[in-house]
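Asker: no sequence for this one, just the structure:
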């Protein structure tokens, strides 16, 4: 069944008929990565998630994550924490940098977060989750949204109750990752419960689905099959920001866009690298860019030698020269069009 799509709005933020959102991913979705995704069709993006305790302590890493740029709008700052008052105070600080919305992370499954009572841990205490969410809503004039999972484990899939409770205290959109905390990123995402939330007559806010979308045809299938208001894409965009425009083109025409050629791949990686160095400084910018090269050039034959040069050099000019050599060496080589989900062991 094909669902009619009207304009999706979060508060006064207009996102189009079926927005594609870039998921917040720790150590991935920083401003340089967000820039290449925005240029390739992402409709809305989020910061890496910000520790409320770190922000209150004025920790450099947490404060830096509040950096947003005009090209990124609309953009949300994503927060996580375990203490209601700290989350409210962190919300006030975040509001001052003028994002378009505040998002709360109730989905992060990793131990260092969940075992501290934050992220997905709140799925085990819905009253606390509701109190925390209400405090965040009251602490800002901006729209507040939430990203979460189906539940803590298979025996506690409480997302339907969560959605109703959080809507009641004022959130204006909900993104649901179709796995439990216990699943981490394993197994297949279950979108049937996401559809149940969307089809609940009590639910009036936009519902976005997240999990396993790695191709245009899968995006269209899930759009029609589950009736969500939009899709959030995470791992499939790592090293492949073109997936957003590919999905949009496929929706409109039923055809694939031509695969990004080697010049486009190298140009995206180069832009990403230069902004990374500009924003983080040369040493950190080079080091943190290393995780992206294998994804930008995934599937290239005999690429190991070039990849080793890219990840071993600490000299920006040498890295740029290697990228330029790759562009010339693989000119005319075309890889498959659609993206593939890559391994990601970070935090969402």
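Answerer: The structure has been received and is ready for your questions. Everything quoted here is computed from the prediction, not taken from an experiment.
Asker: contacts, neighbours, all on C-alpha from now
Answerer: Fine.
Asker: show me where the stretch 51-200 of the chain has its strands.
Answerer: Along the stretch 51-200 of the chain, counting by DSSP state E, counting those that start in this stretch, strands occupy 75-80, 101-106, 144-149, 174-177.
Asker: A further structure is provided below for comparison with the first:
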């Protein structure tokens, strides 16, 4: 998979990522060379162009197909936009209408309804989802279910979120090794803690602060489990006794520190 869509400044400064879209001849040479050099299908990710005034994604898409690229993913923003504003899908639809290879739409697909809308608007063969799945890996099953049935799945329970997250942590430790896996896990832990009705900003801050101080993978894992178990217990208690005091949110900072020390 060749990434000509990354908008990061340090990447583009090295003439990589979406900076490559500024040189169509170079794009063709790179794609042709890679396709000839490997025995597996080669795919490509691009943006709509370098800037609004340089919307050359349709040209790049034609070069890609002619070079033997097996599938194309398109983010509906220019590099100039980075991740600001809204993704546009007209360029993606135009490209899809011209190509015979599979085309994937990308950008701002953050719900089952939006997924269905983008597929209908662009006619694309598939979707690529990035930021919206951070901390929400169940988004894929929600979209799949909605596309198949037209109905939304219920959101995952806290128990399901806990179990998915703990499985994710184990996989990170196993794949990257514990030191690297633990570092990578920190950003994922922050994503899992966002945008849930039972989390307050203060409790998310406390949670991230303690998780970031964990010195071993075991401590990180145990602390995460303890956090969720405590939250699940509070939410269950609130459901059983609605009039009882309690927020149903993360344990307070003192409790978090005690859990960290115990871990």
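Answerer: Perfect, thanks for sending it. Just so it is clear, the structure is predicted and the values come from calculations on it, not from any experiment.
Asker: tm score of chain vs chain?
Answerer: Here the TM-score for the pair of chains, by TM-score structural alignment, normalised by the length of structure 2, is 0.82; 230 aligned residues with a CA RMSD of 1.7 Å.
Asker: if we can go back for a sec, any chance of the strands of the stretch 51-200 of structure 1 in TSV, plus distance to residue 272 of structure 1 and mean neighbour count?
Answerer: Compiled in TSV, those are given as follows (distance: least, CA to CA, whole Å; neighbours: other CA atoms under 10 Å):
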stretch	distance to residue 272 of structure 1	mean neighbour count
strand 75-80	19	26
strand 101-106	25	26
strand 144-149	26	26
strand 174-177	27	26
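Asker: number of residues surrounding the nearest residue to residue 138 of structure 2 once chain neighbours are set aside?
Answerer: Nearest non-adjacent residue to residue 138 of structure 2, counting by CA to CA, 6 or more residues apart in numbering: residue 156, 7.9 Å away. When neighbours are defined as other CA atoms under 10 Å, residue 156 of structure 2 has 13 of them.
Asker: give the aligned equivalent of residue 156 of structure 2 in structure 1.
Answerer: With TM-score structural alignment as the matching criterion, the partner of residue 156 of structure 2 in structure 1 is residue 260.
Asker: sorry, back to before: dump the strands of the stretch 51-200 of structure 1 into JSON lines; add distance to residue 196 of structure 1 as well.
Answerer: As requested, the strands of the stretch 51-200 of structure 1 are exported to JSON lines (distance: least, CA to CA, whole Å):
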{"stretch": "strand 75-80", "distance to residue 196 of structure 1": "25"}
{"stretch": "strand 101-106", "distance to residue 196 of structure 1": "19"}
{"stretch": "strand 144-149", "distance to residue 196 of structure 1": "14"}
{"stretch": "strand 174-177", "distance to residue 196 of structure 1": "11"}
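Asker: which of the ones you listed sits closest to residue 20 of structure 1?
Answerer: Distance to residue 20 of structure 1, taken as CA to CA, is lowest for strand 174-177 among the strands of the stretch 51-200 of structure 1, at 11.7 Å.
Asker: the closest one against structure 2, how far on average?
Answerer: Taking mean CA distance after the TM-score superposition for structure 1, the mean distance separating strand 174-177 of structure 1 from the aligned residues in structure 2 is 0.6 Å.
Asker: how about that strand, aligned to which bit of structure 2?
Answerer: Aligned using TM-score structural alignment, strand 174-177 of structure 1 spans residues 72-75 in structure 2.
Asker: now find how far off-centre the matching stretch is within its chain.
Answerer: Mean-position distance between stretch 72-75 of structure 2 and its chain equals 15 Å (CA atoms, centre = their mean, to the nearest Å).
Asker: swap in stretch 228-246 of structure 1?
Answerer: 9 Å.
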